[in-house]
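Q: Let's see this in three dimensions:
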Amino acid sequence: MKNHHIPTLALLLACSVSWLTACGATEQPAAALQEAGDTIGTRMEEASKEIKHELENENISLSSDDKKAPDAELTPDGRLLIDGKEVALDAQQRALMLDYRKRIAEVAMAGADIGMEAAGMAGDVLGNVAKGLLNGNMDEMEARIEEEAAGIAASAKVLCERLPALLAAQQAAAAAVPEFAPYASMTQSDVDDCHVEMN
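A: Alright, predicted model coming up:
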């Protein structure tokens, strides 16, 4: 993923400083922006905790490319529910469904971690934009943003690296549990697209 969006991000954040100044926050714009960043961070942390709780304790909804397919869910203990009814699974099938759920959780948590990094970056960026504008050192500020964005991109690559295992688990579960097959909508192109987007 290239960082062509960074100058635009800096411009948008710079505009927010101008807005704060117009609203009377002229004395401590950096503090005001840092507070906004902290708020983002707090909300992302709460969202991350909620995602973890749901993955550990709640059913995961499954989607299908077939719009006529009934609703399906995967329970925390590996049971498959289709249209509210449990599909009979033997021990091996249950183990495959549990492995698939585990892989989903790994990808979801990797995504949540990236969100947390982005939230932390937001707080830093907001403060740095204000300081850069006040000190007239926008080049240093933009370099800092690009450095932090590169770290997030590296984490995103880790997420992409988890996708082949998720795809393999999905295919194994679909082969063993025919009722699950309509909900096995992930393809190799999804894996390939992730890596392309990260370059």
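
Q: use CA for all of it now, contacts and neighbours both
A: OK.

Q: Now do the same contact list for Arg103.
A: For Arg103, the set of contacting residues under the criterion of Cα atoms under 8 Å, 6 or more residues apart in numbering consists of Arg162, Ala165, Leu166, Ala169.

Q: cutoff 10 Å now
A: By Cα atoms under 10 Å, 6 or more residues apart in numbering, the contact set of Arg103 is Met97, Met109, Arg162, Leu163, Pro164, Ala165, Leu166, Leu167, Ala168, Ala169, Gln170.

Q: could you measure it against Leu33, distance?
A: From Arg103 over to Leu33 the distance is 37 Å, taken as Cα to Cα, to the nearest Å.

Q: coming back round to it: in helices, which of the contacts of Arg103 fall?
A: When the contacts of Arg103 are checked against helices (DSSP state H), the matches are Met97, Met109, Arg162, Leu163, Pro164, Ala165, Leu166, Leu167, Ala168, Ala169, Gln170.

Q: any chance of these in a markdown table, with neighbour count too?
A: Putting these into a markdown table (neighbours: other Cα atoms under 10 Å) gives the following:
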| residue | neighbour count |
| --- | --- |
| Met97 | 28 |
| Met109 | 18 |
| Arg162 | 16 |
| Leu163 | 23 |
| Pro164 | 16 |
| Ala165 | 16 |
| Leu166 | 22 |
| Leu167 | 21 |
| Ala168 | 16 |
| Ala169 | 22 |
| Gln170 | 26 |
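
Q: quick one: which of these is nearest to Arg43?
A: The shortest gap between Arg43 and any of the ones in helices among the contacts of Arg103 belongs to Met109, at 15.9 Å (Cα to Cα).

Q: How many neighbouring residues does Asn57 have?
A: Look at Asn57: counted by other Cα atoms under 10 Å, it has 12 neighbours.

Q: I figured it hits Asp77, correct?
A: Yes - Asn57 lies in contact with Asp77 (Cα atoms under 10 Å); the separation is 9.3 Å.

Q: one more to put side by side:
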Amino acid sequence: MRTLPLLALVALLPLAACGGNEPASPSSDGTAAAAAPTGSPLSRKIQQAMAEASRELATKNISVDREAGKPKAEISPQGDFLVDGKAVPVDEAQRKLLLAHRANLIAVAQAGIAVGMQSADLGIEAATGALKSVFSGKDEEFGKEMEARGKRVEAEAMKICARLPALLESQQALAAALPAFQPYANMDQSDVDDCGKDGNYTANYGGVSAHYDHDADDGDEADHAGAGHESDAAAEADAAAKGSSTPQ
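A: Model prediction:
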């Protein structure tokens, strides 16, 4: 089984002008896929690739945090703990803890995907709508709308931090029960406490990552938000964006 590798960062604002002029539609159901605007070819390609990346979270191994020089460690969908590709013997209680920790890692990744896609939506709309608002004389109104939408994206980003206490708890429980996992239990309380400080919402643990920077310049939210995990579909999302930005 292929491993779910690390980091898919969707930065759409520089490509927005090449993605069509359709206005972005807000998410209707709160899912990562629905957070992307669906009007432009660029948006559809990235939405499709990120939806596939999200599905892969459930079906591929997820790597866990590790110290330098340690062998790669992964948790499989079945709750196996693999070190350097070899299964470490575990009992049923340990397997349950592995599955619980894996579920918390996935929850962080999904939260990051959701905020990344909503930030991309906002970035595309900011890029395509700014010039229109100037010509229509509604630039002040447009600015207020973007500010309000930015606050909603930040509220979504808070969900990244909200997932971290459970992730730390499951890591500590697993490390206490499974000695082979202890070298990979590098998250501590400071990671929980620091999340959200100075408008920076970041989680980066092994095979999953999530990031949102509130201090992005107006209209640049998409360049400062991302989500991911090591996945082929995530790489395809980036390739789709780059491909859609190529002049025809």
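
Q: For stretch 66-81 of structure 2, measure first residue to last.
A: This stretch, stretch 66-81 of structure 2, spans 13 Å end to end (Cα to Cα).

Q: actually stretch 70-87 of structure 2, not the one I wrote
A: Start to finish, the residues bounding stretch 70-87 of structure 2 are 16 Å apart (Cα to Cα).

Q: Could you do stretch 55-70 of structure 1 as well?
A: Stretch 55-70 of structure 1 stretches 22 Å from its first residue to its last (Cα to Cα).

Q: Stretch 85-93 of structure 1 too?
A: Terminal residues of stretch 85-93 of structure 1 lie 17 Å apart, using Cα to Cα.

Q: Count the neighbours of Lys151 of structure 2 for me.
A: Taking other Cα under 10 Å as the neighbour definition, Lys151 of structure 2 ends up with a count of 12.

Q: Could you do the one 4 residues further on as well?
A: Ala155 of structure 2 has 12 neighbouring residues, counting by other Cα under 10 Å.

Q: could you pull out the helices for structure 2?
A: Along structure 2, the stretches classed as helices by DSSP H are 41-59, 92-136, 139-177, 189-194, 232-244.

Q: if you compare these, which one is most tucked away?
A: helix 92-136 (a mean of 23; mean count of other Cα atoms under 10 Å).

Q: residues in contact with the closest residue to Tyr205 of structure 2 other than its chain neighbours?
A: The spatially closest residue to Tyr205 of structure 2, leaving aside those adjacent along the chain, is Asp65, at 5.2 Å (Cα to Cα, 6 or more residues apart in numbering). Listed by Cα under 10 Å, 6+ apart, the contact set of Asp65 of structure 2 reads 72-74, 181, 183-187, 204-208.

Q: that older thread, would you turn the helices of structure 2 into CSV with distance to Asn200 of structure 2?
A: Listed next are the helices of structure 2 as CSV, based on distance: least, Cα to Cα, whole Å:
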stretch, distance to Asn200 of structure 2
helix 41-59, 23
helix 92-136, 13
helix 139-177, 9
helix 189-194, 9
helix 232-244, 22
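
Q: Verify the stated contact: Leu133 of structure 1 with Met141.
A: Yes - when contacts are counted by Cα under 10 Å, Leu133 of structure 1 is listed as touching Met141 (8.9 Å).

Q: ok, for Ala176 of structure 1, nearest residue in space, not its chain neighbours?
A: Here the nearest residue to Ala176 of structure 1 in space, its sequence neighbours aside, is Gln93; by Cα to Cα, 6+ apart that works out to 6.2 Å.

Q: show me the contacts for the residue sitting furthest away from the middle of structure 2.
A: Taking Cα atoms, centre = their mean, the residue of structure 2 most remote from its mean C-alpha position is Gly137, at 36.1 Å. Contacts for Gly137 of structure 2 were tallied using Cα under 10 Å, 6+ apart; they are Leu131.

Q: who wins for proximity to Pro14 of structure 2 among the helices of structure 2?
A: Taking Cα to Cα as the criterion, helix 92-136 is the member of these that comes nearest to Pro14 of structure 2, at 8.4 Å.

Q: Could you give the residue range in structure 1 aligned to that closest one?
A: Here helix 92-136 of structure 2 aligns to structure 1 at residues 91-135, judged by TM-score structural alignment.

Q: Which residue is the nearest non-sequential neighbour of the residue nearest the centre of structure 1?
A: Residue closest to the mean C-alpha point of structure 1, counted by Cα atoms, centre = their mean, is Gly111 at 3.0 Å. Ranked by Cα to Cα, 6+ apart and with sequence neighbours excluded, the top spatial neighbour of Gly111 of structure 1 is Leu159, at 6.8 Å.

Q: Contacts only, for the closest residue to Phe142 of structure 2 other than its chain neighbours.
A: Distance criterion Cα to Cα, 6+ apart; nearest residue to Phe142 of structure 2, sequence neighbours excluded, is Ser133 at 6.4 Å. By Cα under 10 Å, 6+ apart, the residues touching Ser133 of structure 2 are Ala126, Asp139, Glu140, Glu141, Phe142, Gly143.

Q: Kindly report the same for Ala184 of structure 1.
A: By Cα under 10 Å, 6+ apart, the residues touching Ala184 of structure 1 are Leu62, Ser63, Ser64, Asp65, Leu167, Ala169, Gln170, Gln171, Ala172, Ala173, Ala174, Ala175.

Q: In JSON lines: those, plus distance to Leu11 of structure 1.
A: What follows is the contacts of Ala184 of structure 1, written out as JSON lines (distance: Cα to Cα, whole Å):
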{"residue": "Leu62", "distance to Leu11 of structure 1": "40"}
{"residue": "Ser63", "distance to Leu11 of structure 1": "38"}
{"residue": "Ser64", "distance to Leu11 of structure 1": "40"}
{"residue": "Asp65", "distance to Leu11 of structure 1": "39"}
{"residue": "Leu167", "distance to Leu11 of structure 1": "39"}
{"residue": "Ala169", "distance to Leu11 of structure 1": "43"}
{"residue": "Gln170", "distance to Leu11 of structure 1": "42"}
{"residue": "Gln171", "distance to Leu11 of structure 1": "45"}
{"residue": "Ala172", "distance to Leu11 of structure 1": "47"}
{"residue": "Ala173", "distance to Leu11 of structure 1": "47"}
{"residue": "Ala174", "distance to Leu11 of structure 1": "47"}
{"residue": "Ala175", "distance to Leu11 of structure 1": "50"}
